[in-house]
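Engineer: Quick check, what structure comes out for this input:
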Amino acid sequence: MDCKECETIKGHIFPETFFWIYLPTTEATARLKKMVECLGYTGEPLDQTMVRVVVPATGVGAFLTVLFGEFNGQELANTKIVTTRDDHLGPADMGRVFQADVFINRFQSQWIIEALEAKRFETWFQPIFHAARPDKAFAQEGLFRLRDASGTIIPPTHVFDVAGKSDLLFTADLLARKCAVETAAAAGLKGKIFINFNPSSIYDPAYCLRATAAAIESVGLKPEDIVFELTETHEARDKAHLKGILAFYRGAGFGVALDDIGSGWSGLNMLHEMRPDYVKLDMDLVRDVHKDSFKQTIVKRLLQIASDNRIRTIAEGIECAEEARYLTDMGADYLQGYYFAKPAPVLPAEESPLAKAG
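Structural biologist: Coordinates of the predicted model:
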């Protein structure tokens, strides 16, 4: 069984849209009716807490702006919106029910929906090197890049922040994972492939991760070639859910890495509870570590904890020779950062220097 929800990009506003709005109270219904009348739109109460509103395409922005201003955050969170092309609301339409605050964010984020539908995204790769042999790449980390209509790359942090607020994180994260897999295979990359994923984008490992596993199999990569790197773990509050994700990956033969260890005490708890195959030292901890005795104490402890538990370590964000030398001397297994190589798009297999990594 596939999870079609994550593979569907939803959210377009139709040329003339019927809004079916479910409100939390009869008082809120009365306020909405008055608001609709002031805007000059057609609004029809269907019962005490439901109103159907017809909004022309040119007026959707104004309607949502007024709606956002009229109701407070709690009311918006308890208000549901469905849109249809005509005045009929059927069972199939119920798959597009949004909280009002999410719907407003979705409307304001049409650019990301259009970019995903137009497939204006790609994966760049940044090598990870052996600390003992910094001329030899151990792995490549896939990094998602989305372009606007002019071809300009949008900062990835902004893309995923907007996707999260617009209920598009499931779709964006899945497309990013599949793109990394397909790009790595097409470029003939050697060594392990690190693929980022946000645990908040996966609500059921059995279904949400199956599409990624199928993509890996379809392009001829082996599970042992892939390491899934958990990002944004500071936002993950459900440890049992995280363990379920890791159990799925490990059961399928994939490796697991934790990102940004050392950025807070929660990172140490994650390290203890998740027992990953790899950990990445937070780049803020790496920065100028060679001349900061306090950071050195933390790094030494983290590297020792990892070594004692057979967890391999990656120091990321390295920007100078001194940082690389210190971390190598302290026992980091692998190194990554602009000092060695910046993220870059890949070429076809026969032209790609990254394919020579081993």
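Engineer: From here on, just use CA atoms for contacts and neighbour counts.
Structural biologist: Will do.
Engineer: Contacts for stretch 250-266, please.
Structural biologist: 223-234, 246, 249, 267-268, 271, 276-285, 298, 302 (CA atoms under 8 Å, 6 or more residues apart in numbering).
Engineer: Show me where the stretch 101-250 of the chain has its strands.
Structural biologist: Using DSSP state E, counting those that start in this stretch, the strands of the stretch 101-250 of the chain run over 121-130, 137-147, 153-154, 192-197, 226-230.
Engineer: Out of these, which gets nearest to Arg31?
Structural biologist: strand 153-154 (38.6 Å; CA to CA).
Engineer: Look up how far Ser293 lies from Ile112.
Structural biologist: Going from Ile112 to Ser293 by CA to CA, to the nearest Å gives 44 Å.
Engineer: before we go on, could you also do this sequence so I can check it against the first one:
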Amino acid sequence: MNKCKRCECLPQYMEQAGVLYLSPPMEPTFKSIEKALENEPFRLNQEDKNIFEIPLDGNNAKRLFRGLQRCLNDMELADTKCLFLPQGAAFGIEHMVKVTALGEFISVCDNRWFTDLLRDERLESWFQPIVHAESPTEVFAYECLIRGKSENGETIFPDALFGMARSSELLFFLDRLCRQTAIKDASKHNISAKLFINFNPTSIYNPVHCLKSTLRTIKECGVSYDQIVFEVVETDRIQDVEHLLTIVSFYKNMGFGLALDDLGAGYSSLNLLHRIQPDFIKIDLELIRDVHKNESKGVIVRNLLAIARDLGIQSIAEGVEQIEEWQWLKANGADYTQGYLLAKPSPVPPDPAM
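Structural biologist: Below is the predicted model of the structure:
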């Protein structure tokens, strides 16, 4: 099977002056690009008159990009293929893997700091313990929570990282680097407990190829497959359930554990429960907040715990911040708990302390 170019290299951005090649998908898009370039220097390729060759440098890039965005709709930006080559570089077959969508190229150039972060692998894992509900000082597992680092050392939190990854069409690269970083950092700290590692199924195209680097990292770090639990996140964004089930089957066949995150946060996670058949469910923190004094939440969580027991699935309550919440969860049969009451996430795996 051929390699997927998305799995092999980050999209390029413009690091120096050069030539931007544009190949529009159809005649109307060709005309729209001509209109956007009416005040810009360009020529048509000698061998293929449907390909634009546009000189590009730091002085005209932003103006050119804004003109193209004004004249092309989102579909045209996605369907127009582009390639940037530094000045003096001759096109060769090796450049084919660098061909990308025009909209993606513009986004990557506009958000260069994020691409640099991925290239430099400026991520680190912070660890939060998951403890036995009956014995809250006994660590069962650690969830690996990702943080980014800016060039000046400031912490970048997940919402900013994943928001930028989506807008730049770089979700695959971020999600892959998060998995690799979690495994490497856990290995550095010699964690022997289970590791809960988030994965976003919408970022994986073909599990056999897209997860090769993750499997290689696991092998290099000497981590056993049964120590790792992959946690399905953002189930509300999943549109292709059959694709998700293919990924889940791949993980299970390899011997990894599987967890379904944020159960109860929406219809999608509940609907997936019987199809995924996870080893663990994580009950959404909004349901856990004040569960000891909110009758409606109590009924819902009590029934979720009962469903998990009946299906042979172990339960984890997230976001536990009050001792009364922990006491309620313990009394109602939760298997494990996680939250600030027990320990905050830290770059060094913390010991739980009630």
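Engineer: Any idea what the TM-score is?
Structural biologist: Comparison of the two superposed chains (TM-score structural alignment, normalised by the length of the second structure) gives a TM-score of 0.92, and 350 aligned residues with a CA RMSD of 2.1 Å.
Engineer: just to revisit the earlier point, tell me which of the strands of the stretch 101-250 of the first structure lies nearest to Ala211 of the first structure.
Structural biologist: Once the strands of the stretch 101-250 of the first structure are compared by CA to CA, strand 192-197 is nearest, at 13.3 Å.
Engineer: What is the closest one packed up against?
Structural biologist: Applying 3 or more CA pairs under 8 Å, 6 or more residues apart in numbering; DSSP states H and E, one finds that strand 192-197 of the first structure makes contact with strand 137-147, helix 169-187, strand 226-230.
Engineer: Turn those into a markdown table, columns for distance to Val55 of the first structure and mean neighbour count.
Structural biologist: A markdown table is the format used below for those (distance: least, CA to CA, whole Å; neighbours: other CA atoms under 10 Å):
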| stretch | distance to Val55 of the first structure | mean neighbour count |
| --- | --- | --- |
| strand 137-147 | 30 | 23 |
| helix 169-187 | 28 | 22 |
| strand 226-230 | 42 | 22 |
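Engineer: Can you add distance to Pro199 of the first structure and give these back as TSV?
Structural biologist: What follows is these, written out as TSV (distance: least, CA to CA, whole Å):
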stretch	distance to Pro199 of the first structure
strand 137-147	16
helix 169-187	9
strand 226-230	7
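Engineer: so which of those comes closest to Thr29 of the first structure?
Structural biologist: helix 169-187 (30.8 Å).
Engineer: per the alignment, Tyr205 of the second structure corresponds to what in the first structure?
Structural biologist: Taking TM-score structural alignment, Tyr205 of the second structure has Tyr203 as its aligned residue in the first structure.
Engineer: show me the contacts for the spatially closest residue to Ala115 of the first structure that is not a sequence neighbour.
Structural biologist: Spatial nearest neighbour of Ala115 of the first structure, excluding adjacent residues (CA to CA, 6 or more residues apart in numbering): Asp148 at 6.5 Å. Contacts were defined as CA under 8 Å, 6+ apart; by that measure Asp148 of the first structure touches 111, 115, 120, 154.
Engineer: out of those residues, which are inside helices?
Structural biologist: Counting by DSSP state H, the contacts of Asp148 of the first structure place 111, 115 in helices.
Engineer: Wasn't Leu270 of the second structure part of a helix?
Structural biologist: Yes - Leu270 of the second structure: assigned to a helix according to DSSP: H, G, I helix; E, B strand; the rest coil.
Engineer: Check the secondary structure at Arg301 of the first structure for me.
Structural biologist: Per three-state DSSP, Arg301 of the first structure ends up helix.
Engineer: and the contacts of Asp148 of the first structure as JSON lines, adding distance to Leu189 of the first structure and neighbour count?
Structural biologist: Converted to JSON lines, the contacts of Asp148 of the first structure look like this (distance: CA to CA, whole Å; neighbours: other CA atoms under 10 Å):
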{"residue": "Trp111", "distance to Leu189 of the first structure": "32", "neighbour count": "14"}
{"residue": "Ala115", "distance to Leu189 of the first structure": "26", "neighbour count": "15"}
{"residue": "Arg120", "distance to Leu189 of the first structure": "22", "neighbour count": "16"}
{"residue": "Ile154", "distance to Leu189 of the first structure": "25", "neighbour count": "14"}
